[in-house]
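Undergrad: quick one, structure for this:
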Amino acid sequence: MHHIGYLLTEGFQVMGLATQTVFEYANKVAGEEFYVLQNFSAAGGDQRSSLGVGIATRKASTADQIDTWVVCGVGNPLESPSSPEERAFLQDVVKDARRVAAICTGAFVLAEAGLLHRRRATTHWVFARDMQTLFPDIQVENDRIYIVDGPIWTSAGMTAGLDLALAMVEKDLGDEVSRGVAHNLVMHQHRSGGQSQHSEMLTLAPKSDRIQNAMNYARKNLARALTVDELAEEANLSPRQFSRVFTAETGMSPAKAIEGLRLEAARLMIEKSRHPLEIIARETGFRDRRHMREVFLRGFGVPPQSMRREVRS
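TA: As a prediction, the model looks like this:
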């Protein structure tokens, strides 16, 4: 049996509690009550969330035999720093807990308690630069879904906490159980910690269905050459109209957007497969491995080989 304690700070975001469902379903899939969850706060009693809803908690100092502590984030950690009691508590429990995790901006609480000193960590990208400025001794990686550095786990934005929780389940109960949980929760994939917080498709965010349809078509056909005429036909527009509308809705040309989609697809293949780079370049529509390297350097500042080494490490 594995005991998980959630430390809720004042104004915590309720989305952080959604990760508890991952552990709930892990028990169902495993066919036993492996995880036992409890909510705590420094003072105990009802702890108010960012929505104003109170959640019943136990006083943290009464906690006993907690294997994993999870700290939920708040809306703006710069305006809501942790209390001295919360920091002192975390400094004490880290000695006995198997692991301590932070969801989203909960990483600031760990940082304020000194638990991230000289460690790799991530947080929501909006506050990553602030964290690096306030805590220069931390190696903040602002473009990662989650990071595991020894017993300390940190995740990016709120939904990334689900990926972190699922990774814990995989570590504790194995790949088969974690896949079963993901299937039950309709999580389409288990994102590795090294994945980027950003998606090229989300960044583009076209406003009309016709441009969205063209983008979906492009994403499904990246392995071959794609022309403006072909995409325009998919959007039921003339090539000239398509280019104009596409640029107005996405802020970039069709050619630049397609390059971004190829870059994202190649990055995902590097993170999730062991295919040679030549095959990845071909499958994602780059002319060759050299062309892919040029685009990687422009887009990420590192070549594909370096990204692969980082993911494997």
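
Undergrad: use CA for all of it now, contacts and neighbours both
TA: Noted.

Undergrad: gap between the helix or strand hosting residue 295 and the chain center?
TA: Here residue 295 sits within helix 289-300, counting by DSSP states H and E. Distance of helix 289-300 from the chain centroid (CA atoms, centre = their mean, to the nearest Å) equals 24 Å.

Undergrad: before we move on, what about stretch 12-19?
TA: Worked out by CA atoms, centre = their mean, stretch 12-19 lies 14 Å from the chain centre.

Undergrad: following up with a second sequence; could you model it the same way so I can compare the two?
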Amino acid sequence: MSGIKRFIVVLLFEGVDLLDVTGPAEVFSLFQRETGDATGYHVALAAETLDPVTTAAGVRVLPDMTFEEAATRSIDTLMVPGSVEVDDQSRVHAVTDPTVVHWVKELASRSKRVASVCVGAHLLAAAGLLDGKRATTHWSTAQQLAADHPAIEVDADPIFIRDQDVWTGAGITACLDLSLALVAEDFGETTALRVARQLVMYLKRPSGQSQFSVPTEPAPTTRRMDDLRHYITQNIAGHLTAADLAEHAHISERQLVRIFKTELGMTPAVYVEAARVEVARQLLESTDDTLERVASACGFNTIDTLIRAFRRKLNTTPTEYRARFRHSV
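TA: Presented below is the predicted three-dimensional model:
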């Protein structure tokens, strides 16, 4: 591990959704337990005062510091949870308290990255942090977000979206997916996968995702599938036809197709292409390699094949993806 302590501030306010607060804290805590790196993260809960905060679940939570104290610190990640209210027609509305919005804006200016959980996206929007960006939120308030803030490109489908240094998450339990993605960005996807396994969840859910999610396949249900996935990963630039995979697994092609459909819900060809796109995505984010080199390293015969795969899987091009997601060095 790097030994770098990353300071994470999670906002607290009356009526906040409890899991929005405790979910991310649990992920970052599990990271430290799983890796033995006690200096990986320092999570602090911040509120307007040090008085207990009553969450939407009725559970009272004690802040670690005030908003004013947090504003004196350099923050690595600001986590902004959300809160909702229900009107007389049983319609759900996100709550945007002006005081909280003020502190979101203030603390965001001292943060390297900002992430909202569920309807916390409405607080980011009210603070002007999502203008000109693509964002997601809980499906029940997505229309409200789009109507209240036309400068935001709202997409209710993804589990989470990253646009530069601003992240937004969807439903309440998506706080776990989002937090795992932050761990993956900080310490790599292998480490994040270890944490995901402790949570007994996917690092990437098998549906409802977009190009902004951190892709990882569903956990295999048999040792044979685990071996096939490992073989594909280790030979991503080579020949990975159904015949090649069947020969490696010492089974017929018909059996191979049946195993993939039963355990992963897709054909071997679809899985291999997804795995190659994932490797290409990582290279585009972390290197300056040419598209030709990226295509070759991922097993795509030509740049055109790479581009077509990106359009199918991510609805974008490799060049567009790199322009938005290339990590700064």
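
Undergrad: related to what we said a few turns ago, for the helix holding residue 295 of structure 1, buried residues please.
TA: Across helix 289-300 of structure 1, burial judged by 16 or more other CA atoms under 10 Å covers 289, 292, 293, 295, 296.

Undergrad: what range in structure 2 matches that helix?
TA: Here helix 289-300 of structure 1 aligns to structure 2 at residues 303-314, judged by TM-score structural alignment.

Undergrad: contacts for that stretch, please.
TA: Stretch 303-314 of structure 2 has contacts (CA atoms under 8 Å, 6 or more residues apart in numbering) with 210, 211, 273, 274, 277, 291, 292, 295, 300, 316, 317, 318.

Undergrad: what residue is smack in the middle of structure 1?
TA: Nearest residue to the geometric centre of structure 1 (CA atoms, centre = their mean): residue 145, 2.7 Å.

Undergrad: for residue 99 of structure 1, state which of the buried residues of helix 289-300 of structure 1 is nearest.
TA: Lowest distance from residue 99 of structure 1 to these (CA to CA) belongs to residue 296, with 34.9 Å.

Undergrad: and the strands in the stretch 51-200 of structure 2?
TA: Ranges of strands in the stretch 51-200 of structure 2, per DSSP state E, counting those that start in this stretch, are 53-54, 60-61, 65-66, 75-80, 84-86, 92-94, 111-116, 134-135, 153-154, 160-163, 166-169.

Undergrad: buried deepest among those strands, which one?
TA: strand 166-169 (a mean of 27; mean count of other CA atoms under 10 Å).

Undergrad: helices or strands next to that one in the packing?
TA: When contacts are defined as 3 or more CA pairs under 8 Å, 6 or more residues apart in numbering; DSSP states H and E, strand 166-169 of structure 2 packs onto strand 111-116, strand 160-163, helix 174-187.

Undergrad: how far away from the center of its chain is the first one?
TA: In this case it means strand 111-116 of structure 2. 13 Å.

Undergrad: next one: the last one
TA: Centre-to-centre, helix 174-187 of structure 2 and its host chain are 5 Å apart (CA atoms, centre = their mean).

Undergrad: mind listing what's buried in that helix?
TA: Residues of helix 174-187 of structure 2 classed as buried: 174, 175, 176, 177, 178, 179, 180, 181, 182, 183, 184 (neighbour count, 16+ other CA under 10 Å).

Undergrad: state the distance from the last one to residue 226 of structure 2.
TA: The reference is to residue 184 of structure 2. From residue 184 of structure 2 over to residue 226 of structure 2 the distance is 21 Å, taken as CA to CA, to the nearest Å.

Undergrad: swap in the fifth one?
TA: Taking CA to CA as the criterion, residue 178 of structure 2 is separated from residue 226 of structure 2 by 25 Å.

Undergrad: check residue 69 of structure 2 too.
TA: Remark: distance between residue 69 of structure 2 and residue 226 of structure 2 (CA to CA) = 48 Å.

Undergrad: helices of the stretch 1-150 of structure 1, residue ranges please.
TA: Ranges of helices within the stretch 1-150 of structure 1 are 19-30, 84-93, 106-112, 125-134, based on DSSP state H, counting those that start in this stretch.

Undergrad: outside of the first one, which residues touch it?
TA: Counting by CA under 8 Å, 6+ apart, helix 19-30 of structure 1 makes contact with 33-35, 37, 161-162, 165-166, 169, 173, 177-178, 180-181, 184-185, all of which sit outside it.

Undergrad: for it, buried residues please.
TA: Here helix 19-30 of structure 1 shows 19, 20, 22, 23, 24, 25, 26, 27, 29, 30 as buried, counting by 16+ other CA under 10 Å.

Undergrad: go ahead and confirm residue 106 of structure 1 touches residue 75.
TA: No. Counting by CA atoms under 8 Å, residue 106 of structure 1 stays clear of residue 75, with 9.7 Å between them.

Undergrad: fine by me, we can end here.
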